[in-house]
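Peer 1: got a sequence here, can you model it:
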Amino acid sequence: MTDYTDEERQTLRTAAFGAMMLVSNADPGFFATIKESMAGSKVLAGSSPELRDLLKSGGLPQVPKGSPAEMETGVLAALQQSTTILQSKAPAELDGFRSAIVAACDKVADASGGVTEPETAAVTKVKAALGVG
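Peer 2: The predicted structure follows:
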């Protein structure tokens, strides 16, 4: 098991849950949000044991505060920082992290009535921040 600092652990969790929130918020609606978060969480629950344990630890993730634009900036920065953290501390987990986040975001986008243009745009931003083509 990789030894992360509390700050690194929080950054990774903010990135994962914040990415799903960005996609969910792109097509708002109370019931849609519940359905979408459950869909994304199921994908994360099926990730590698190390990633799953990391995401489950530490209480509620801290999603950046502020306007939607500020929140997006904070989440995208956390995604970029997560890539750097994993490259240096657990390179074997990097591809799995990227794949799990992208798959979770795709499930979130598709969970309620199909994928909308704003959701597609949000997923594209998440992929870019993760360095995924």
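Peer 1: switch to C-alpha atoms for all contacts and neighbour counts from now on
Peer 2: Will do.
Peer 1: skipping its backbone neighbours, what lies nearest the residue nearest the centre of the chain in space?
Peer 2: Closest to where the C-alpha atoms of the chain average out (CA atoms, centre = their mean) is Ala16, at 2.5 Å. Counting by CA to CA, 6 or more residues apart in numbering, the nearest residue to Ala16 once its immediate chain neighbours are dropped is Ile101, at 6.0 Å.
Peer 1: another for comparison:
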Amino acid sequence: MSGYTDQESRTLRTAVYGAMVLVSVAEEGALDEESHAGIRAMAALPPRVRDAVDSGAPELPQGSIEDVEAGVLAALRGSMAFLAAQSPDEADAFALAVVTMCERVASADGDVGRAESAVVGRVRAALGR
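Peer 2: As a prediction, the model looks like this:
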């Protein structure tokens, strides 16, 4: 059990999987390699967060790519807010793990493109990094 509410767990799943998806679709690339890189990098999430992320199916926002991105960035900001209130150390570890995950997804095919780099920058900003 993660110790998070159902809503917090959903927000974490949206944030983590959504960030990975945003980077992956930013540019054409090796989707399988990117997915595997992201999933491997998720192992660095704090244990309670990883439990929450693993506790159900990811729920991504609906609509255009801009709508999806806005919803994912909001989930990242929301995650940081409640994690920081509960455990600043866990919030820092979460932010580092998500940024690392995004960087690994972006570089999975050996080349980080401009659009991927821009998405990683927006994820960093949403995490306050």
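Peer 1: returning to that earlier point: how much space separates the residue nearest to Ala16 of the first structure from Glu119 of the first structure?
Peer 2: Distance from Ile101 of the first structure to Glu119 of the first structure, counting by CA to CA, to the nearest Å: 14 Å.
Peer 1: looking at those two, which is more packed in?
Peer 2: Taking other CA atoms under 10 Å, Ile101 of the first structure and Glu119 do not tie; Ile101 has more neighbours (27 against 23).
Peer 1: residue range for the helix or strand hosting that one in the second structure?
Peer 2: Using DSSP states H and E, Ile101 of the first structure maps to helix 91-110. Helix 91-110 of the first structure lines up with residues 88-107 of the second structure when matched by TM-score structural alignment.
Peer 1: average distance between the matching stretch and the first structure?
Peer 2: Taken against the first structure, stretch 88-107 of the second structure registers an average deviation of 0.5 Å after superposition, with mean CA distance after the TM-score superposition for the first structure.
Peer 1: what's next to that stretch, contact-wise?
Peer 2: Outside stretch 88-107 of the second structure, the residues that touch it by CA atoms under 8 Å, 6 or more residues apart in numbering are 16, 19-20, 23-24, 33-35, 37-38, 41-42, 44-46, 49, 80, 83-84, 112-113, 116-117, 120, 123-124, 127, 129.
Peer 1: separate out the buried members of those residues.
Peer 2: Taking 16 or more other CA atoms under 10 Å as the criterion, what is buried in the contacts of stretch 88-107 of the second structure is 16, 19-20, 23-24, 33-35, 37-38, 41-42, 44-46, 49, 80, 83, 112, 116-117, 120, 123-124, 127.
Peer 1: in helices, which of those appear?
Peer 2: 16, 19-20, 23-24, 33-35, 37-38, 41, 49, 80, 83, 116-117, 120, 123-124 (DSSP state H).
Peer 1: SS state for Gly3 of the second structure?
Peer 2: Here Gly3 of the second structure is coil, with the state taken from DSSP: H, G, I helix; E, B strand; the rest coil.
Peer 1: identify the residues contacting it.
Peer 2: Counting by CA under 8 Å, 6+ apart, Gly3 of the second structure has contacts Arg48.
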